[in-house]
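# predicted structure and sequence below. I'll ask about it afterward.
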Amino acid sequence: MPSHPSGQRSQQPGTLLDKDAGNQPVKSDIVRILLAVATEAGFPPSEWLPEGLLAIDDHGQIPSLLGYAQACAIIRRAVQDLPIPDLGLRVGIRQDVGHFGVLGLAMFSAQTFGEALRIGIRFAPTTGAMLDLSVQEQAPTAGDDNENAGVAICARMRHPDSMIEAFLCEELFVSCINLCRGLLGSGFAPQRLEMAQPRPAYAADMAMLLGCDIDFDCAENRAFIAERWLRTRMPAHHPDSARHTLALCETQLPPSNAERDIVTAVERLLRLRLGTHPRETEIAAELHLTERSLRRRLHAANTSFREIHDRLRCEAADAMLATSTATVADIGTSLGFSDPREFRRAFKRWTGAPPRPRRATRKSHAARDAHFDQSNT
């Protein structure tokens, strides 16, 4: 798709788990809204989301928390398979002050917008934000009468994955500017935006929605806020409410989740051995644990050795089907399957479809996206 070209990604799907953020829990709001947008566009989850990737109950509800890597995998699948190039914008525009919960109230209660902005960045994890945010002070340049003074809000992925980075940045900036307009009024707009992604076909719509100029193919993803906005006093400032809501925000921060360390360690060892069909006892020995201790610690992290192994093999297989010309049998062999039939059965169990139809679907979508690119140039 125009905003997330597969040729741009710096890593293959699955590498989001190379570090310890893979098992960090995040609120599922972004995924929930994404599913709603896709369904309303005529693409219910049953048509594009692999079985087992996300638990959806009989009422269409999903868990309130997801693993960071799980959420990334769902978004990646949507970006790859859905013909909705401006998906990030559509998800972001649906979020207003109410979607930010207690954090929105804490920002309302701040003394100035600058203080509210820093509160929002500090407690962004309570809202399900999937990017790491930081503030960069922007000093005025000589002779500009403070026109360029203010701050830049920088958004970075925890681990680079340009397949979904554009979606996450578009969703973040649109939803946050919606929030700021809820706090300050409809006249709020950033000075400008810098986006790392290539210029998409819908760039003009994005600029109109955000109310500012946007530069693409930049080194970072940044929103620039003028000093005059930072000095603006919040109309609903109340010291007692501010203290109370900040205390609530503290309680809602995600746990450090020490259990994810063992999951990360297992993932790293398994990724090095996907072609050798490693046993749980071997991985436990390398971690200086008994097999029973490893099982207990993985259970405490709400997962298991088999679940991690299957997930990594599924991600690797899907990536190879999409990006390589290797035969299905060769892909199975590279993942430790001695019998191609065994690999086909496993892949269907993981994704709900056999490998060959899955590869054909991916090629069809790639051709469709290429046609979309040409029609928008």
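Nice, I can see it.

# drop to CA atoms for contacts and neighbour counts, all remaining ones
Fine.

# right, and A139 touches G150 too?
Yes - A139 is in contact with G150 according to Cα atoms under 8 Å; the separation is 6.9 Å.

# the two: which has the busier surroundings?
G150 (21 against 13; other Cα atoms under 10 Å).

# now do the contacts for the more buried one.
By Cα atoms under 8 Å, 6 or more residues apart in numbering, G150 lies in contact with E137, Q138, A139, P140, F224, I225, A226, E227, R228, L230.

# I'd like to know which of those residues are buried.
Neighbour-count burial (16 or more other Cα atoms under 10 Å) applied to the contacts of G150 gives Q138, F224, I225, A226, E227, L230.

# in TSV: these, plus secondary structure.
Compiled in TSV, these are given as follows (DSSP: H, G, I helix; E, B strand; the rest coil):
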residue	secondary structure
Q138	strand
F224	strand
I225	strand
A226	strand
E227	helix
L230	helix
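
# dump these to TSV, plus distance to L210.
Listed next are these as TSV, based on distance: Cα to Cα, whole Å:
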residue	distance to L210
Q138	20
F224	12
I225	12
A226	15
E227	18
L230	18
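
# nearest to P200, of those?
F224 (20.4 Å; Cα to Cα).

# just to revisit the earlier point, closest one of the contacts of G150 to A285?
E137 (48.8 Å).

# what helix or strand does the closest one sit in?
Here E137 sits within strand 132-138, counting by DSSP states H and E.

# so what touches that strand?
Contacts for strand 132-138 (Cα under 8 Å, 6+ apart): 118, 121, 124, 148-158.

# among those, which are in strands?
G150, V151, A152, I153, C154, A155, R156 (DSSP state E).

# against that first model, consider the following:
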Amino acid sequence: MLVTPLPRNLIDAIADAGVDLDDAAREAGINQEALESGVTIAEAGRFIGVAWRRLDDPAFGLRAGCVLRPERYGISGLTAMASPTFGAALQRKARYNRLVWGDTYRIRQDAKEFTVVTEAPDESNPWGYSKVDMEFASLLTFGRRFASAAMAPIKVTLRRPRPSFVALYEQIFRCPISFAQPINSISFSQADALRPLISADHRAAQWLEFGARAALEQMDDSSVTQRVRAQLERMLQGDEPTLAVVASELCMSERTLQRRLSAEGQTFRRVLDEMRRDIAQRSLAAGKRNVIELAYLLGFEDSNSFYRSFRRWTGTTPESYRKAVNE
């Protein structure tokens, strides 16, 4: 069973906002000490649900993301702090963020931009959008604290509908912000990504990354097929994940990953195909996305390619499937 601590800075922000942690944990059916020692995904969801109701502040994620205590980062944050540059820190956060109930990031780069993409798996919950707000605000706050106080993103795109507190987004991010978009993303210039961190420490980074990798291995007590499926679900956000990228995220070589999948009677291509099918069926049943958007998020070249694959999976079209499951 997957057990992970909640981010310490999140716990601090909830307490600072006036929520009695012990009482909220009791209502959620867990011990307060478990919030930092480790809770299951279900327990974390129950606690956040209770805290969210008591906070009664839809902008809480933005406010929480701007309040960071370096001594409370946890291993993923400390590993990022020791990185040589802001971009390297984001790469490490992308790899180790789930050690503290965070969403895995996908990094996209070109000659001009360094973009972080994430899609909260609990986006349907009341606090799902707020969690993305907190992730992005915390990344920017990290950059301003350790790289450049004047840092500002190039742009931010969010899946959430336009909220009533747009002015707060503008005040924090100081860049163009687009709502109701296909993906959650925050883009920085490559110049900002290359900014050195004042907290950089090569020797500490080596030891911290060793510990973070070991912690990931300890968390992942499930089969390698289940681990690949979980990684693919986080990464299917517009590009087709490759074997090399997934192997790197799971801290193993391509050959090792292929060998371990084969031992379980699987191949990477088959697991990817099955994961695409499962996500497509769930999304269509929930009515969360249209076909064009879904084809893009699952990494297909175009909607026609998605149509062909969906008919191969189910024997019917996406529209017919959606209609049948919702009758």
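Received, thanks. The structure displayed is predicted, hence computed values, not measured ones.

# hmm, back to that, give me the buried subset of the contacts of strand 132-138 of structure 1.
118, 121, 124, 148-157.

# quick one, strands of the stretch 201-350 of structure 1?
For the stretch 201-350 of structure 1, the strands defined by DSSP state E, counting those that start in this stretch cover 213-215, 221-226.

# among those strands, which comes closest to D369 of structure 1?
strand 213-215 (23.4 Å).

# related to what we said a few turns ago, JSON lines for the ones in strands among the contacts of strand 132-138 of structure 1, including distance to A78 of structure 1?
Shown next, in JSON lines, are those (distance: Cα to Cα, whole Å):
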{"residue": "G150", "distance to A78 of structure 1": "36"}
{"residue": "V151", "distance to A78 of structure 1": "33"}
{"residue": "A152", "distance to A78 of structure 1": "30"}
{"residue": "I153", "distance to A78 of structure 1": "27"}
{"residue": "C154", "distance to A78 of structure 1": "25"}
{"residue": "A155", "distance to A78 of structure 1": "21"}
{"residue": "R156", "distance to A78 of structure 1": "20"}
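
# tell me the one of these nearest T245 of structure 1?
Nearest to T245 of structure 1 among these, with distances taken as Cα to Cα, is I153, at 22.9 Å.

# what about the helices in the stretch 201-327 of structure 2?
For the stretch 201-327 of structure 2, the helices defined by DSSP state H, counting those that start in this stretch occupy 202-219, 224-235, 243-249, 254-263, 268-286, 291-297, 303-314, 318-325.

# now those helices in CSV, with distance to R26 of structure 2 and mean neighbour count?
Compiled in CSV, the helices of the stretch 201-327 of structure 2 are given as follows (distance: least, Cα to Cα, whole Å; neighbours: other Cα atoms under 10 Å):
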stretch, distance to R26 of structure 2, mean neighbour count
helix 202-219, 25, 15
helix 224-235, 30, 18
helix 243-249, 35, 17
helix 254-263, 41, 15
helix 268-286, 32, 17
helix 291-297, 39, 19
helix 303-314, 45, 15
helix 318-325, 38, 14
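
# right, and those helices - which one's nearest V3 of structure 2?
helix 202-219 (6.9 Å).

# quick one on the thing from earlier: for the contacts of strand 132-138 of structure 1, which one is nearest A285 of structure 1?
Using Cα to Cα, the contacts of strand 132-138 of structure 1 come closest to A285 of structure 1 at R158, 29.7 Å.

# map the closest one across to structure 2 for me.
Aligning on TM-score structural alignment places R158 of structure 1 opposite P121 in structure 2.

# show me the contacts for that match.
If you count contacts by Cα under 8 Å, 6+ apart, P121 of structure 2 has them with D103, G128, R234.

# wait, a strand at M130 of structure 1?
No - read with three-state DSSP, M130 of structure 1 is coil and lies in no strand.

# and it, what's its match in structure 2?
Looking across to structure 2 (by TM-score structural alignment), M130 of structure 1 lines up with G102.

# count the neighbours of that match for me.
Residues near G102 of structure 2, counting by other Cα under 10 Å, number 20.

# same question for E40 of structure 1.
For E40 of structure 1, using other Cα under 10 Å, the count is 10.

# how close does Y169 of structure 2 sit to R159 of structure 2?
14 Å (Cα to Cα, to the nearest Å).

# the helices in the stretch 51-200 of structure 1, which residues?
Using DSSP H, counting those that start in this stretch, the helices of the stretch 51-200 of structure 1 run over 68-81, 87-93, 101-108, 113-122, 162-184.

# need the ones you listed in TSV (columns: distance to C249 of structure 1).
Shown next, in TSV, are the helices of the stretch 51-200 of structure 1 (distance: least, Cα to Cα, whole Å):
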stretch	distance to C249 of structure 1
helix 68-81	20
helix 87-93	22
helix 101-108	6
helix 113-122	9
helix 162-184	17
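
# so which of the ones you listed is nearest I283 of structure 1?
Across these, closest to I283 of structure 1 is helix 68-81 (Cα to Cα), at 21.3 Å.

# mean shift between the closest one and structure 2?
Helix 68-81 of structure 1: mean distance to aligned residues in structure 2 after superposition is 2.6 Å, counting by mean Cα distance after the TM-score superposition for structure 1.

# tell me what that helix is packed against?
helix 29-40, helix 45-48, helix 162-184, helix 355-375 (3 or more Cα pairs under 8 Å, 6 or more residues apart in numbering; DSSP states H and E).

# distance to G332 of structure 1 added to these, as JSON lines?
Formatted as JSON lines, those follow (distance: least, Cα to Cα, whole Å):
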{"stretch": "helix 29-40", "distance to G332 of structure 1": "30"}
{"stretch": "helix 45-48", "distance to G332 of structure 1": "23"}
{"stretch": "helix 162-184", "distance to G332 of structure 1": "24"}
{"stretch": "helix 355-375", "distance to G332 of structure 1": "10"}
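
# P190 of structure 1 is nearest to which of those helices?
P190 of structure 1 sits nearest to helix 162-184 of all these, at 8.0 Å, using Cα to Cα.

# any idea of the angle that closest one forms with helix 113-122?
140 degrees (axes from the mean of the first three to the mean of the last three Cα atoms, to 10 degrees).

# how much does helix 162-184 of structure 1 stray from structure 2?
Mean deviation for helix 162-184 of structure 1: 1.5 Å (mean Cα distance after the TM-score superposition for structure 1).

# next, the buried residues of that helix.
162-184.
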